[in-house]
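Q: My questions concern the predicted model and sequence given below.
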Amino acid sequence: MAKYQRLMDDVQQQIEAGIWPPGTKLPSLRQQVAQQGLSLMTVLHAYELLESQGWIVSRPQSGYYVAPRALAVKPLSVAISEKVDINDFVFDVLQATRDPSIVPFGSAFPDPALFPQRQLMRSLANVSHQLTASDALHNLPPGNATLRQLLAQRYARQGIMLSPDEIVITSGALEALNLSLQSLTEPGDYVVIEQPSFYGALQAIERLKLKALAIPSDPTHGIDLVQLEETLQRWPVKACWLMTTLQNPLGVTLTPERKQQLVELLAQHQVPMIEDDVYSELWNGTTPPLPAKAWDRQGNVLHCGSFSKSLVAGFRVGWVAAGKHAQRIQRLQLMSTLSTSAPMQLALADFLATRRYDVHLKRLRQILAKRQQMARQSLLKVLPARSTVTEASGGYFLWVTLPETINTIVLYQQALAAGISIAPGQLFATGDQFNHCFRLNTAWPWDTRAEAAMETLGRIMAEMAQS
């Protein structure tokens, strides 16, 4: 534990024990330096964090005092991670899914055979014949004008009024998400994520040297808004990275009421939200879910989307509806990837200009829903006692919770040796609280190969449960 954290813990325990009642002046910075043998900067950092968490207050020219309501402060089940380290494990798991001999239950991607490859290639061929030397310049950030206009029209059909100038085309959603996070933070800042969370968020936090505040989320209601509000009151949060529709890995979609509450809560604390909405087109039902962006009245939500999960993964085209942040994101993009592929942008604009995309989406949703249900039924037959499986309203993931005696990292290793991949729970957390969980991809054909793999996976789980 860092020295400033030890001092923070000591002061908190002393306040809770009543040694320093509310309103009492605390030892000065210099007194703590002398008593604890710490540097002035270490003590100052500890006091500033205690103040940001609501334990103490500073008074100019006077010092630090115990906050009037400090005794009412209750502990949160929020995971605070000063350092996130996930990259190596993510790389190992994703590499395993590239082997065609492996059953890809651990894959992050849908079956590419579900995409309209022939029609997309036709669009790509159409625009290739028309490409000019100036097209590379015309498709620099913020991206192809026609594609941004078509996206703005799709937003308008949902009742969300956006100018094409607010949209930046990116190399997939991950670049949109990373650039958005980079535009809002500096190293050392606090960022709110969900727990469990998409590992891409954990990787971005690790790369940018940020600190994660992980708010509990559950498969029924999604993120805990009470915990989120108390976290916003205690820490100087600079941004939130959240999924409000078909959250990865839980598959939960927030109700419209909870989405509105979330947006209003963040607006109240003036904390921007990066909305990761890459699965929004894969809903299952009669009514498409609106993004949280639909309730944004202050330009506080940076809405990130992609065609990689719903149309074509290989084109690597995404976007962010960034509003007032669009200019900064464009500058960051120019300094990193420069721009998204011009031919891919043009091909997607050509494809979206027809009704083929919506026809494709209708068929895609039907197939994914059928495969997900078949996989869930098969999984329920082989799970050990006291296990649970989520029932998502779309997408292509199931979140499986096993008895806590089963470590899914060991399960992953044994399954991989048998030619089966899964995504163990450790991928989606800052700690080890989901080591008895795993995510299962249901987007691939449910055939005899998949059935046999599920039976093998069930046998491995049964053996682990018995031992």
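A: Great, that's in hand.

Q: contacts, neighbours, all on C-alpha from now
A: OK.

Q: who's in contact with the residue nearest the centre of the chain?
A: Ranked by distance to the mean C-alpha position of the chain (Cα atoms, centre = their mean), the top residue is Phe198 at 4.2 Å. When the contact criterion is Cα atoms under 8 Å, 6 or more residues apart in numbering, the partners of Phe198 are Asn248, Pro249, Phe428.

Q: another structure for you, compare them:
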Amino acid sequence: MTMRAADGSPEVHLYEQVITEMAALIDAGALRPGDRLPSVRRLSRQRGVSVATVVQAYLGLEDRGLVEARPQSGHYVRARRAPLPPEPRSPRPTTTACKVSVRSLVTRVYTAARDPSIVPFGAAYPSPELLPTDKLNRILAVIARSAGWAGVAYDPPPGLPALRRQVARRAVDGGCALGPDEIVTTSGATEALHLCLRVVARRGETIAIESPTYFGLLQLVESLGIRAVEIPSLPRAGMDLDALEEALGRHRIKAVVAIPNFSNPLGAVMPDESKERLVGLLGRRDIPLIEDDTHGDLHFDDVRPRVAKSFDRRGLVMLCSSFSKTLAPGYRVGWVAPGRFRDAVEHLKFAQSVASPTLPQMAVAQLLEEGGYDHHLRALRRRLAAQVVRVSEAVAEHFPAGTRVARPAGGFVLWVELPFGVSSLDLHARAMEKGISVAPGPLFSAKHRFSNCVRLNCGYPWTDQLDQAVRTLGRLVGELSGS
């Protein structure tokens, strides 16, 4: 139920107003580092709002890293951290296609991710405490008791109608008009990408990918025997379209795979005019675009960015996504809108896995239908944005000179360029000895580039353990750099 103030206005707006006003006082210096904020009850009386509104506002200020709660003492203005280092340099273009080989490195990173004693900066997933786990589990339990045979029966492609209707409804937020019949459900976005790659490219053929890019995609490309041309990804704007156009003239490229919204690992978002140019550039050559929008709902700004598929008029864009990063990684509920390739994807899905698990699809569909998902997303985005800031500030404070840090516009990963000459593989090995995992840069390149870069997971709430882990990483980087 939406709470209301004495004047009848929704309090969901009032707590945001309190956040804005308190943040302005901090920015103006009226509240300085170390100052104690008014108690919850006192500020409630001063502003004429409920205690619940003030509590929510203080949580929001904590999420932004502006204040900190001290047990049995109250809320205090946080000390400002060191200014952030420069952004990472843009990678140089490459001119050759190559085979992909990242399997051994990925295995090492994800072996560490399974160990609960390891600080999880390596694998990119959100903390379970940020997800509506209890609510989803309750829904799943009710469905399991009441669904009867439907819960254990195959749900063959294109997948659960109720889920496809909810996905189609939400696609409007990305500027995309999709019908339920245009969507095929999958076991996570990874299967969606796999199906798309198998439909549009064969062993030995060449595709274009971003550089750096998500190593899960590189694993798929490697498993299919496809060659890859790396296109530089700019720290703020994503794939360099001038470099892509040049590569299209050099190579016989069968498809392009891109993450226009909050690329992994850079967190870059491609401007709308660039998305339109990308779709047009490929459309004139009849080349499919496989678009990974897994992090699209995790934007830090107020408005969700459009998907590239919203500019597609020829059915050449194959839009892939999932609920793994926002609801439940283990449920493996994903989907694809494959455009003109729908029939081929649907048939291959059946041949490959027959169907996606039924009960998780039913649970996610019901949660979306009941509402509350948007409220959950707003809270999740605030927490993730704050955690990215916290990790960025800690890197700025504890890593040596010469370090560079990306400025993600969404998602929950942070790309860090280490000082010249520091090997991220050496850092990974030394960090593991200290019980800390990181994802070394060569994982994100078909040619094992980015040897002095790492990706850090910011999906966990900030704790003293994480703070100490960043301090340790900074010390190790300093030792490796000789500083």
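A: Ah, there it is. Not measured: the values here are computed from a predicted model.

Q: What value does the TM-score take for this pair?
A: The TM-score (TM-score structural alignment, normalised by the length of structure 1) is 0.82; 392 aligned residues with a Cα RMSD of 1.4 Å.

Q: returning to what we had before: make a markdown table out of the contacts of Phe198 of structure 1 and add distance to Asn178 of structure 1 and neighbour count.
A: Formatted as a markdown table, the contacts of Phe198 of structure 1 follow (distance: Cα to Cα, whole Å; neighbours: other Cα atoms under 10 Å):
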| residue | distance to Asn178 of structure 1 | neighbour count |
| --- | --- | --- |
| Asn248 | 17 | 27 |
| Pro249 | 19 | 28 |
| Phe428 | 17 | 28 |
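
Q: any chance of those in TSV, with distance to Tyr4 of structure 1 and secondary structure too?
A: What follows is the contacts of Phe198 of structure 1, written out as TSV (distance: Cα to Cα, whole Å; DSSP: H, G, I helix; E, B strand; the rest coil):
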residue	distance to Tyr4 of structure 1	secondary structure
Asn248	35	coil
Pro249	34	coil
Phe428	28	helix
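
Q: on that earlier part again, what's the counterpart of the residue nearest to the centre of structure 1 in structure 2?
A: Alignment note: Phe198 of structure 1 maps to Tyr214 in structure 2; criterion TM-score structural alignment.

Q: ok, now Gly285 of structure 1?
A: With the correspondence set by TM-score structural alignment, Gly285 of structure 1 lines up against Asp301 in structure 2.

Q: For its match, which residues are in contact?
A: Applying Cα under 8 Å, 6+ apart, the residues near Asp301 of structure 2 are Ala409.

Q: Three-state assignment for it, please.
A: In three-state terms, and counting by DSSP: H, G, I helix; E, B strand; the rest coil, Asp301 of structure 2 is coil.

Q: now it: how far from Arg407 of structure 2?
A: Applying Cα to Cα, to the nearest Å, the value for Asp301 of structure 2 to Arg407 of structure 2 is 13 Å.

Q: so how far is the helix ranked longest in structure 1 from its chain's centroid?
A: When structure 1 is parsed with DSSP state H, its longest helix is helix 356-382. In this view, helix 356-382 of structure 1 has its centroid 23 Å away from the chain centroid, taken as Cα atoms, centre = their mean, to the nearest Å.

Q: Next secondary structure after it?
A: The helix or strand immediately downstream of helix 356-382 of structure 1 is strand 388-389, counting by DSSP states H and E.

Q: start and end residues in structure 2 for the next helix or strand after that next one, please.
A: Note on strand 388-389 of structure 1: by DSSP H and E, the next helix or strand toward the C-terminus is strand 397-401. Mapping strand 397-401 of structure 1 onto structure 2 (TM-score structural alignment) gives residues 413-417.

Q: which bit of structure 2 covers stretch 84-91 of structure 1?
A: Here stretch 84-91 of structure 1 aligns to structure 2 at residues 100-107, judged by TM-score structural alignment.

Q: what's the spacing between the matching stretch and its chain's center?
A: Distance, centroid of stretch 100-107 of structure 2 to centroid of chain: 21 Å (Cα atoms, centre = their mean).

Q: Same check on stretch 283-302 of structure 2?
A: Distance of stretch 283-302 of structure 2 from its chain centroid, counting by Cα atoms, centre = their mean, is 13 Å.

Q: can you check stretch 247-264 of structure 1 too?
A: Stretch 247-264 of structure 1 sits 12 Å away from the centroid of its parent chain (Cα atoms, centre = their mean).

Q: Which part of structure 2 matches it?
A: Using TM-score structural alignment, stretch 247-264 of structure 1 corresponds to residues 263-280 of structure 2.

Q: Identify the residue nearest the counterpart of Gln366 of structure 1 in structure 2 in space, chain neighbours excluded?
A: Taking TM-score structural alignment, the alignment pairs Gln366 of structure 1 with Arg382 from structure 2. Leaving aside its sequence neighbours, Arg382 of structure 2 sits nearest to Asp63 (Cα to Cα, 6 or more residues apart in numbering; 6.3 Å).

Q: Check the burial of that neighbour by counting its neighbours.
A: Look at Asp63 of structure 2: counted by other Cα atoms under 10 Å, it has 23 neighbours.

Q: does it really touch Gln387, like I thought?
A: Yes - counting by Cα atoms under 8 Å, Asp63 of structure 2 touches Gln387, with 7.4 Å between them.

Q: which residues in the stretch 201-350 of structure 2 form strands?
A: With DSSP state E, counting those that start in this stretch as the criterion, the stretch 201-350 of structure 2 has strands at 206-211, 227-234, 238-239, 253-258, 289-292, 317-322, 333-337.

Q: Redo those strands as JSON lines? Include mean neighbour count.
A: Below are the strands of the stretch 201-350 of structure 2 laid out as JSON lines (neighbours: other Cα atoms under 10 Å):
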{"stretch": "strand 206-211", "mean neighbour count": "26"}
{"stretch": "strand 227-234", "mean neighbour count": "26"}
{"stretch": "strand 238-239", "mean neighbour count": "28"}
{"stretch": "strand 253-258", "mean neighbour count": "22"}
{"stretch": "strand 289-292", "mean neighbour count": "27"}
{"stretch": "strand 317-322", "mean neighbour count": "27"}
{"stretch": "strand 333-337", "mean neighbour count": "28"}
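
Q: Which of those sits closest to Leu14 of structure 2?
A: Closest approach to Leu14 of structure 2 among these (Cα to Cα): strand 317-322, 32.5 Å.

Q: All set, thanks.
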